[in-house]
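> need a structure here:
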Amino acid sequence: MIMKRVYLLFFASLLILSACQNKETAEDKEVISNVPDPLTAEISSRGVNSTSKEILLEAIVTQGTKSLDHADEVTFEIRKSGEDNRQLIEADNDGYGKYRIMHTFRDDGKYIVIAHVTAGEQHVMPEKELVIKGGQHSDVN
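Sure, this is the predicted structure:
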């Protein structure tokens, strides 16, 4: 008699638990995800630089496989390697996911350039090191 009650209680518990579980999505139905594609940015530089001429710094921003023309903010941070003094410059949106600034490096040396890119709730900070030497620049990475 006690065994019979244990079995009934066990099966009743199983029925209640199975009724409370969430239903799984059918395999033939599409699941819509609210997770955005990943944000990426790459820094490039162009132009021959002397300490008195400007160089073009550009962040090419994509989200997934598409150019991102509507980033909330793109700012370049420039500092000389080994120094704490930083300069922040807001980039201009030139379309096709390209955000640009013109910058003049005043001294020879290694410089760290970081593009701060924000779009929605995503933020990326690609970094590039430039070497300014003898009036010309070269990319380190």
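> From here on, just use CA atoms for contacts and neighbour counts.
Noted.
> So Y7 belongs to a strand, correct?
No. Counting by DSSP: H, G, I helix; E, B strand; the rest coil, Y7 is not part of a strand but helix.
> quick one: it and L14, what's the gap?
The gap separating Y7 from L14 is 11 Å, by CA to CA, to the nearest Å.
> now the other sequence, so there's something to compare against:
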Amino acid sequence: MRKLTQYVSLCGLFAFLVACSNSHEPKTSATTNSINQTQSPAENTQIVGGWAPVFLTNMDESQLDDIADGIKTNRIKRVVISYPTKMEPLAQDIHDYLLKKTNVDIPLKSIELKDTDQVKYNLTQVILTLYFS
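Next up, the predicted model:
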């Protein structure tokens, strides 16, 4: 009788563990996973904002034209120009070029970075941070 009780208890425990092991899997329904078949997959994707840096060591009008087009078409929501103090002339030229192309006043931000034993900075480039939404 005691072995039978242990056997039934073990079977019950096994059944419980099997039932619980599936409970962590996400439950999906047909309505939450359905895709509107009239739209292409690209139209079904949600746009998630983000940012990207662009590093310039000289005046690259082709790349700046692409950025200006992105601003005009509202793909690029915001641009910030960061530069080491010795790169101010290039940063100002980039700012003026984009202002002329887009009529958007882009903020300029001077940054002071000092090399350490562990970190060496590239102080010969201007950084354009592009923000998307």
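> Can you give me the TM-score here?
Superposed pair, TM-score by TM-score structural alignment, normalised by the length of the second structure: 0.40. Supporting alignment: 89 aligned residues with a CA RMSD of 4.4 Å.
> mind listing the strands for the second structure?
Under the criterion DSSP state E, the second structure contains strands at 50-56, 78-84, 108-111, 126-132.
> Let me have those in CSV, extended by mean neighbour count.
Listed next are these as CSV, based on neighbours: other CA atoms under 10 Å:
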stretch, mean neighbour count
strand 50-56, 14
strand 78-84, 21
strand 108-111, 15
strand 126-132, 20
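> Put together a markdown table for those strands, with distance to K72 of the second structure on each row.
Compiled in a markdown table, these are given as follows (distance: least, CA to CA, whole Å):
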| stretch | distance to K72 of the second structure |
| --- | --- |
| strand 50-56 | 17 |
| strand 78-84 | 11 |
| strand 108-111 | 19 |
| strand 126-132 | 13 |
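> Mind checking these for the one nearest to A15 of the second structure?
Relative to A15 of the second structure, the nearest member of the strands of the second structure by CA to CA is strand 50-56, separated by 46.8 Å.
> helices or strands up against the closest one?
Counting by 3 or more CA pairs under 8 Å, 6 or more residues apart in numbering; DSSP states H and E, the packing neighbours recorded for strand 50-56 of the second structure are strand 126-132.
> which helices and strands sit right next to the strand it packs on?
Using 3+ CA pairs under 8 Å, 6+ apart: strand 126-132 of the second structure touches strand 50-56, strand 78-84.
> now the angle from it to strand 50-56?
Between strand 126-132 of the second structure and strand 50-56, the angle comes out at 160 degrees (axes from the mean of the first three to the mean of the last three CA atoms, to 10 degrees).
> tilt between strand 126-132 of the second structure and strand 78-84?
Going by the same axes, to 10 degrees, strand 126-132 of the second structure makes 160 degrees with strand 78-84.
> what's the closest of the strands of the second structure to F16 of the second structure?
F16 of the second structure sits nearest to strand 50-56 of all the strands of the second structure, at 44.9 Å, using CA to CA.
> What is the burial count for E77 of the first structure?
17 (other CA atoms under 10 Å).
> now swap in M102 of the first structure and tell me
That count, for M102 of the first structure with other CA under 10 Å as the rule, works out to 15.
> I appreciate the help and will end here.
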